[in-house]
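K.L.:
I need the structure of the sequence given here:
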Amino acid sequence: MTLDRAPVPVSFFSIAVGVLALGNAWRVAERLWHLPHGIADLLTWSGIVLWLALLALYAHKWLHHASDARAELNHPVQSSFAALGPVSSLLAAMALEPHSHPLALAVFALAVTAQLALGLQLYGRMWQGSGKPELITPAIYLPAVAQNFVAGAAAAAFGWPSLGMLFFGAGLFSWLAIESLILSRAALQGPLPEALRPVLGIQLAPAVVGGVTYLAVNGGKPDLFAQILLGYGLYQALLLLRLLPWIARQPFVPSYWAFSFGVAALPTLALRLLASGATGPVEWLAPALFAAANVIIGVLAFKTVALLLQGRLLPAVTAPR
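P.N.:
Model (predicted):
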C-alpha cells in the first residue's frame, strides 16, 4: 500500500473567494484613501489565478475521481460548498470586466446559469426533507444566499441593477428563512463537532455580502437599510470573536477559509458606505475593519502555504500499489 493525496475538495474555492473579495476591498480603499495602486490588482489577479487553478483541479476530479465528486455533491454538508464554484466565477467575472467585457460577460453568463441550476438542485433537495438536523451548519447559506447575493452584485456591475434586485430579493429572503434553521439547530442539538466548527465563519457573510449587493443595486445610497445590514454584520463579527476559542479547538485546516468572504466583505461594506457619504461610527470602523481583514486573511494565506509546503494541504489516502 502507498500513501496518495485526495483530490481537491470543492470547498477550496473559498480560498479564491476570499482573495478576490479582499481585492475588492482594496479597490474601494485605494479610491477612498488614495492608497498606492497595485495591491488591489495583485490580489485580484492572484485570486483569478487561484480560481482558474481550482477550476482545472475540480474538472480533473470529475474526470479521474468521479465517484469522489459525486459523493461530495450528495453529502449533506460538503455539497453546499459546491456553490463556491459559481460564487468565485461571478467574482472573477466582475474582476475581468474592466479588462475584457466580452470575456467577463461570458464568464458571468456561465456562472449565473450554473448558480441557478446548482442552487435550485441543492436547495430543492433540502425542501424534500430527510435531512439530519445535527448536520445543519451555516454552509447551507451558500447555495441560496451567497450565490444570489453575488449574482445580484455582478448583474449591477454589468449595468443591470434591475436584474440584480431580483437576485438580491432571492438571497435576502432565503437568508432570513435559513437563519432560523441554524439557530434552531444550535438551540436544540448538541455542539458541532470540532471538525465542523470553522464553518461557523460563514455566519458573518450574509449580512455584509448582502449589504454590498444592496449598495450595488440601489445606486450606492447609504440609507437606513444599508446601515442596518452593517450593524447586523458587526454583531455577527463580535459573536464569532466570542466563539473563537471554542472554534479554534480545531487545529488549522483549509476550512478556516470559511471566514474569509465575510471578513473581506465587512470592511468593503463599511468603505462603500463611507465613500457614499455616510458619517458617524463608520468613519472609524472602516479603517479598523479594513486592517483586521488584511491581518486575518494574511494569516489564513500564511498557514495555508505552510500546509502546502509541508505536504499536508490535502488529506492523505491509502492507495494500493
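K.L.:
C-alpha from now on. contacts and neighbour counts both.
P.N.:
OK.
K.L.:
report the distance from stretch 5-22 to the chain centre.
P.N.:
Centroid separation between stretch 5-22 and its chain, computed with Cα atoms, centre = their mean, to the nearest Å, is 9 Å.
K.L.:
cool, stretch 131-144 as well?
P.N.:
Taking Cα atoms, centre = their mean, one finds stretch 131-144 lying 15 Å from the centre of the chain it belongs to.
K.L.:
and the most centrally placed residue in the chain, how far from residue 137?
P.N.:
Centroid-nearest residue in the chain: residue 261, 4.0 Å away (criterion: Cα atoms, centre = their mean). Taking Cα to Cα, to the nearest Å as the measure, residue 261 falls 16 Å from residue 137.
K.L.:
do the same with residue 244
P.N.:
16 Å.
K.L.:
neighbour count for these two, which is higher?
P.N.:
Under the criterion of other Cα atoms under 10 Å, the comparison of residue 244 against residue 137 puts residue 137 first, with 25 against 15.
K.L.:
the structure of the following sequence is requested for comparison with the preceding one:
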Amino acid sequence: MSDASQPDLDTGNRLVNFPITFYAITMGLFGLTLALHAASRVLEWVGPFSGIMQWISMAVFAIITIGYLAKIALYPAAFKGDWNHPIRATFFPAASISLLLMSVTFLPEHAGIANILWLIGASLQGVLTLAIIARWIGHKPFEYSHINPAWFIPAVGNVVVPIAGAQLGYVEVSWLFFSGGVLFWIILLTLVMNRLIFHTPLPGKLLPTLVIMIAPPAVGFLSYLQLNGDVDTFARILLNLGYVFALIVLTQVPRIVKIPFAMSFWALSFPVASLTIASFRYGAVAKSQSHEIIGIILLVVLVLLVAVLALRTLLAIARGQICQPE
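P.N.:
From the prediction side, this is the model:
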C-alpha cells in the first residue's frame, strides 16, 4: 500500500537532507564582499574584487534558495522537521539576513534594487524573529543543551536591518529593529554564557558557533553608526566589545581546529567579516590608522578563512559528504 509521506522518509535523498544552515555560507560571502568594499578606501586595488565577490555571493544565494525551495515543495515533512528543530530553526533568518546584506552591496549606486531587497529581507526577518521567539516563550519545551551562539541569529540578527535601512530612509523602522536586536543580544548572551560556563560543553559540530559572539557588537557598531551618524561613547563600546569577544574566541581556536570539518565551520566567516568592516569604518570616521591596520590584518585572515572553507566545502561535495542524515 502506498504511503503519501514515503518521500520524506527517504533520508538517503540529498534534497531531503538539504540543510537550511547553508545560508551561513551566503552570510559569510556577502560579509567578505562588504569587507573588500570597506577595505578599498585604504587598499584601492581590492575594489574590483568586491564586485566579483558580489556576483559570486548572489549566485550561491540563488543556488541555495532554489535547492531549499525545492525541498519545501517536494519534501514538506523534512522542511517541518527543520522548522521544529531547536537548533536548525535558528538558521532560517540567515536567509533574510543574507538578503539584507545583499541590499547593502547595491548601495549607493543601485538604490532601487537595494530598496526592494531590503523590504523583502526586513519583512522576512521580522516575521521569522517573531515566529521563533513565540516558540521560545512557551510553545515548545527547550533544554539548556539546545542553547548555543547560533540562537543569536533570529533575534540579534535584527541589528543588520539599519545598515541599509537608515541609508534608504527607513530610520524609525531601523531603530525599532536595532532596539529589539540589542535587547535580545543582552538576554541571549546571558543565557549562552550561563550554558558555556555551568553546563555541558558544546558538541564538536557546534563549537565553531562560538565565533558568532563576535558579530552582534561588531554589526551593532555598524548599524549604530548609520543611525547616529558619528562615533560616540556607545559606538566605541560596541566596537571594543567586538574585539573583546574576538580575543575570547581566540582562546578556543586550538579546540576548534581539532574537530572534523562540517558546514557549521561557515559560522566563522561572517563574524570575522563584520569585525573587519567595523574596523575599517571606525578607521575612516575616527581617522585612526591603527584601526585601519587592524582591518587589514582581519581582512587577510578573512580571505584565507573563506578560501579554506570554500575549498573544504567543494571537497565535501565531491566526496558526497554533505546533505547527509544527521
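K.L.:
TM-score for the pair, please.
P.N.:
Once superposed, the chains reach a TM-score of 0.92 (TM-score structural alignment, normalised by the length of structure 1), with 315 aligned residues with a Cα RMSD of 2.0 Å.
K.L.:
what helix or strand is the residue nearest to the centre of structure 1 on?
P.N.:
Using DSSP states H and E, residue 261 of structure 1 maps to helix 260-275.
K.L.:
just residue 230 of structure 1 next, same as before
P.N.:
Residue 230 of structure 1 is part of helix 224-247 when elements are defined by DSSP H and E.
K.L.:
mean per-residue distance, that helix versus structure 2.
P.N.:
Following superposition, helix 224-247 of structure 1 is found to deviate from structure 2 by 1.6 Å on average (mean Cα distance after the TM-score superposition for structure 1).
K.L.:
which position in structure 1 pairs with residue 59 of structure 2?
P.N.:
In structure 1, the residue paired with residue 59 of structure 2 is residue 49, using TM-score structural alignment.
K.L.:
three-state assignment of residue 320 of structure 2?
P.N.:
When classified by DSSP: H, G, I helix; E, B strand; the rest coil, residue 320 of structure 2 comes out as coil.
K.L.:
quick one: map it onto structure 1.
P.N.:
By TM-score structural alignment, residue 320 of structure 2 lines up with residue 311.
K.L.:
need the contact list for the closest residue in space to residue 218 of structure 1 that isn't next to it in sequence.
P.N.:
Closest residue to residue 218 of structure 1 apart from its sequence neighbours, by Cα to Cα, 6 or more residues apart in numbering: residue 161 at 7.5 Å. With contact set as Cα atoms under 8 Å, 6 or more residues apart in numbering, residue 161 of structure 1 has these partners: 152, 155, 216-218.
K.L.:
so the residue nearest to the centre of structure 1 is in contact with residue 17, correct?
P.N.:
Yes. Contact criterion Cα atoms under 8 Å: residue 261 of structure 1 and residue 17 qualify, at 6.4 Å.
K.L.:
was I right about residue 216 of structure 1 contacting residue 153?
P.N.:
Yes. In this structure, residue 216 of structure 1 is within contact of residue 153 by Cα under 8 Å, at 5.7 Å.
K.L.:
looking at those two, which one has more neighbours?
P.N.:
Neighbour count, other Cα under 10 Å: between residue 216 of structure 1 and residue 153, residue 153 has more, with 29 against 22.
K.L.:
how near is the equivalent of residue 248 of structure 2 over in structure 1 to residue 203 of structure 1?
P.N.:
Here residue 248 of structure 2 is matched to residue 239 in structure 1, going by TM-score structural alignment. For residue 239 of structure 1, the distance to residue 203 of structure 1 equals 10 Å [Cα to Cα].
K.L.:
these two - which one has more neighbours?
P.N.:
Per other Cα under 10 Å, whichever of residue 239 of structure 1 and residue 203 has more neighbours is residue 203, with 22 against 13.
K.L.:
for structure 2, just list every one of the helices.
P.N.:
All helices of structure 2, identified by DSSP state H, fall at 6-9, 23-39, 47-74, 76-84, 93-105, 111-134, 152-156, 161-165, 171-198, 215-228, 233-250, 253-256, 269-286, 289-318.
K.L.:
distance to residue 325 of structure 2 added to these, as TSV?
P.N.:
Shown next, in TSV, are the helices of structure 2 (distance: least, Cα to Cα, whole Å):
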stretch	distance to residue 325 of structure 2
helix 6-9	11
helix 23-39	18
helix 47-74	14
helix 76-84	11
helix 93-105	21
helix 111-134	24
helix 152-156	23
helix 161-165	34
helix 171-198	27
helix 215-228	29
helix 233-250	29
helix 253-256	23
helix 269-286	24
helix 289-318	14
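K.L.:
what's the most buried one of the ones you listed?
P.N.:
Burial of the helices of structure 2 is given as mean neighbour count (mean count of other Cα atoms under 10 Å); helix 161-165 ranks first at a mean of 29.
K.L.:
could you tell me where that helix falls in structure 1?
P.N.:
By TM-score structural alignment, helix 161-165 of structure 2 lines up with residues 151-155 in structure 1.
K.L.:
and that stretch, how far from the chain's centre?
P.N.:
Remark: stretch 151-155 of structure 1 is offset 14 Å from the chain centroid, using Cα atoms, centre = their mean.
K.L.:
can you check stretch 142-161 of structure 1 too?
P.N.:
12 Å.
K.L.:
repeat that for stretch 40-56 of structure 1.
P.N.:
In this view, stretch 40-56 of structure 1 has its centroid 15 Å away from the chain centroid, taken as Cα atoms, centre = their mean.
K.L.:
nothing else from me, thank you.
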